[in-house]
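K.L.:
below is the structure, and that's it, no one-letter string:
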């Protein structure tokens, strides 16, 4: 079988969808079942992943990555490759391509909350996603929550939608490195003595300059200004608290993140990294003691899972998608905008050893669903059946 793939998200700086596709391709490179297939990748510039050129051909189609490239430039090139199926990993697919299509729709934020998107962008996304979903042979999505959204909001058959959770890209070896560092900092202390008061634990942890971490593109739904306010409130009663924000600002209506940091007196204590290399990101995870991700709408929030995989307890909003993915392995706060409640949850995640142990103890059960070999195998099966 010859499988065509829209690989635009692998060009340039890979974000969520790019990492999703890269994870699948790595498994298909090594998987025995995938060896019987040939893959053709289409992108406007070279892709940032090394693959076997004999099995993974790359077609560079010059142009600006966008709707025109997807709908007008890609189909004519792909048609000449005599594909058996086409895989679109990012919500939409070329409508003029006359081969069976499988599309991954990660979430429907632009359908559920059009107010978060510019008028033209939101209309384009909604129209193309509806048209792609209606035309596709199968739809892959990453959670039961997103499946319900797709069926209800796009009006497609439930049988057409297959839930295939993706894998987790936690930095290799980081959990062990964090454990070694924390054991070294603890010295000969009896770590099982959880009966000590939270205040005493907080004083001990505070000596190590406790750091919070947020990773992800900054959208309005992720409430980064509320996070900054909560960290500022916590910093007034806990010395040494700081926050690293990692992600570019994609908010609409626009939010001024720099001003929010300055207005709350957190300049120098909230560090905003618009982009971080893999090495820099690994260092930030290694230094973090707790993770914060206050998103009110996700198909599947991957960065809290990645934090959990390396031994960092996450603080998240109490949403259906978060409950589905993290189960008992998170500290939940109400979705009602209660900033003091967020500050209290952050304080608990940083300093309450009993609560931290409870969350991290629940991690293996939550993380078991997110394995790249399973994701690649099940996604390939959907493509084979299409």
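P.N.:
That came through fine. The model shown is predicted, which means the values in this text are computed figures rather than measured ones. Numbering: from 1, shown residues only.

K.L.:
when you work out contacts or count neighbours from here on, use the C-alpha atoms and nothing else.
P.N.:
Fine.

K.L.:
list the buried residues in stretch 131-150.
P.N.:
By neighbour count on 16 or more other C-alpha atoms under 10 Å, the buried set for stretch 131-150 is 131-147, 149-150.

K.L.:
and for stretch 203-223?
P.N.:
205-206, 210-223.

K.L.:
which one of those residues is nearest to residue 171?
P.N.:
Minimum distance to residue 171 across the buried residues of stretch 203-223 is 13.7 Å, recorded for residue 215 (C-alpha to C-alpha).

K.L.:
ok, that closest one touching residue 248?
P.N.:
No - if you go by C-alpha atoms under 8 Å, residue 215 and residue 248 don't touch, sitting 9.8 Å apart.

K.L.:
how many neighbours does residue 46 have?
P.N.:
A count of nearby residues for residue 46, using other C-alpha atoms under 10 Å, gives 16.

K.L.:
that one: what secondary structure?
P.N.:
Following DSSP: H, G, I helix; E, B strand; the rest coil, the label given to residue 46 is coil.

K.L.:
one more to weigh against that first structure:
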């Protein structure tokens, strides 16, 4: 089976020096598909130069035109993607749009991964660049897929509601945890990283780009409600680049840094992040909306206790292996922080449950289920 594999987001993230989010999903799924055998991947880029090294082991890449132009023409007319000829020439059997860039094809079935419907369900959590026209275009292009892959049952329900795609055309394929998160880093190496970063032995960790959806203001409210001694003993360490709508949050973080109650480390290399995940007292992941919440299971694999939201997809992913709280209640978040500090026995039990939970999510399983969707679409049992 030869699969056209959307790699635009991956190529762009590689060019900018850091792979995460959709780019990480594309890379890990692609690697697992190639390792499993039985499938040839043809990397495809839209207005992004995709080189031969984007997915080692894949076929030579195909670079097409600008997706926004193609999608707009397809949305307002019967026009089909003229670049389809290139894919037909390559003998591509099916096209998998891994990164929301979905072409309108006629001769080749299309499978699209839609991580969630957040840009449609909660546009206030997205940047102003995602204007009404772009949201409309995303909704329209989503309907071009013969079948949709999403990453949680929560996302499936949300896609049915906001994209208008029937549940029968959507398959849930959970994400995986890379094996590196399970490997324990030597204590000496961990101590060296903490010393270099100027961090204490105990701290609360937050991971993710600074943006309204990540709910860091309430996390800071919760941390500020702890007694002064505990705030200094267990500071809040935030790892993530500044996103949009975070100007006041950045100012607040800077002020907390001067008082010794918080640290904002912005970007860190992967090894340093894993050291922090194996050294922190807990990950605080009280996001207002997630399609999956991969940092939760990566923390589980790192044997890190997790305080997480009890809404959207997170309870489905975390099950009983995290301390679940109402993300809109700074009081509940603070109570969970106190439990971590004061209840080591309870924390150990939850930590072990987290490690067992993480082992249920592998990229191999993700690839096998994705390949089954490809085959079902080609057989005709999954097509609209």
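P.N.:
Structure's in. What do you need? Since this is a predicted model, take the numbers as computed values, not measurements.

K.L.:
just the ones of the buried residues of stretch 131-150 of structure 1 in strands?
P.N.:
Among the buried residues of stretch 131-150 of structure 1, the members falling in strands are 138-141 (criterion: DSSP state E).

K.L.:
out of those, which comes closest to residue 378 of structure 1?
P.N.:
Nearest to residue 378 of structure 1, judged by C-alpha to C-alpha, of those is residue 140 at 9.7 Å.

K.L.:
quick one: the strands in the stretch 1-150 of structure 2?
P.N.:
Using DSSP state E, counting those that start in this stretch, the strands assigned to the stretch 1-150 of structure 2 run over residues 2-6, 40-46, 62-64, 94-97, 110-113, 147-150.

K.L.:
and the fourth one, how far from structure 1 on average?
P.N.:
If I follow you right, that is strand 94-97 of structure 2. On superposition with structure 1, the mean distance recorded for strand 94-97 of structure 2 (mean C-alpha distance after the TM-score superposition for structure 1) is 1.1 Å.

K.L.:
and the aligned partner of residue 7 of structure 2 in structure 1, how many residues sit next to it?
P.N.:
Using TM-score structural alignment, the partner of residue 7 of structure 2 in structure 1 is residue 7. Neighbour count of residue 7 of structure 1, defined by other C-alpha under 10 Å: 27.

K.L.:
residue 40 is in contact with residue 7 of structure 1, correct?
P.N.:
No - assessed by C-alpha under 8 Å, residue 7 of structure 1 is found out of contact with residue 40, at 9.2 Å.

K.L.:
roughly how far apart are the closest residue to residue 348 of structure 1 other than its chain neighbours and residue 373 of structure 1?
P.N.:
Setting aside the residues directly before and after it, residue 348 of structure 1 is nearest to residue 355 in space (C-alpha to C-alpha, 6 or more residues apart in numbering), at 6.9 Å. For residue 355 of structure 1, the distance to residue 373 of structure 1 equals 32 Å [C-alpha to C-alpha, to the nearest Å].

K.L.:
re earlier: state the helix or strand in which the counterpart of the residue nearest to residue 348 of structure 1 in structure 2 lies.
P.N.:
If you follow residue 355 of structure 1 across to structure 2 using TM-score structural alignment, you land on residue 346. Using DSSP states H and E, residue 346 of structure 2 maps to helix 344-358.

K.L.:
name the helices or strands packed onto that helix?
P.N.:
Contacts defined by 3 or more C-alpha pairs under 8 Å, 6 or more residues apart in numbering; DSSP states H and E place helix 344-358 of structure 2 against helix 294-301.

K.L.:
hmm, who's touching the helix it packs on?
P.N.:
Counting by C-alpha atoms under 8 Å, 6 or more residues apart in numbering, helix 294-301 of structure 2 makes contact with 175, 177-178, 181-182, 207, 277, 283, 285, 305-306, 308, 317-318, 351, 354-355, 357-359, 361, all of which sit outside it.
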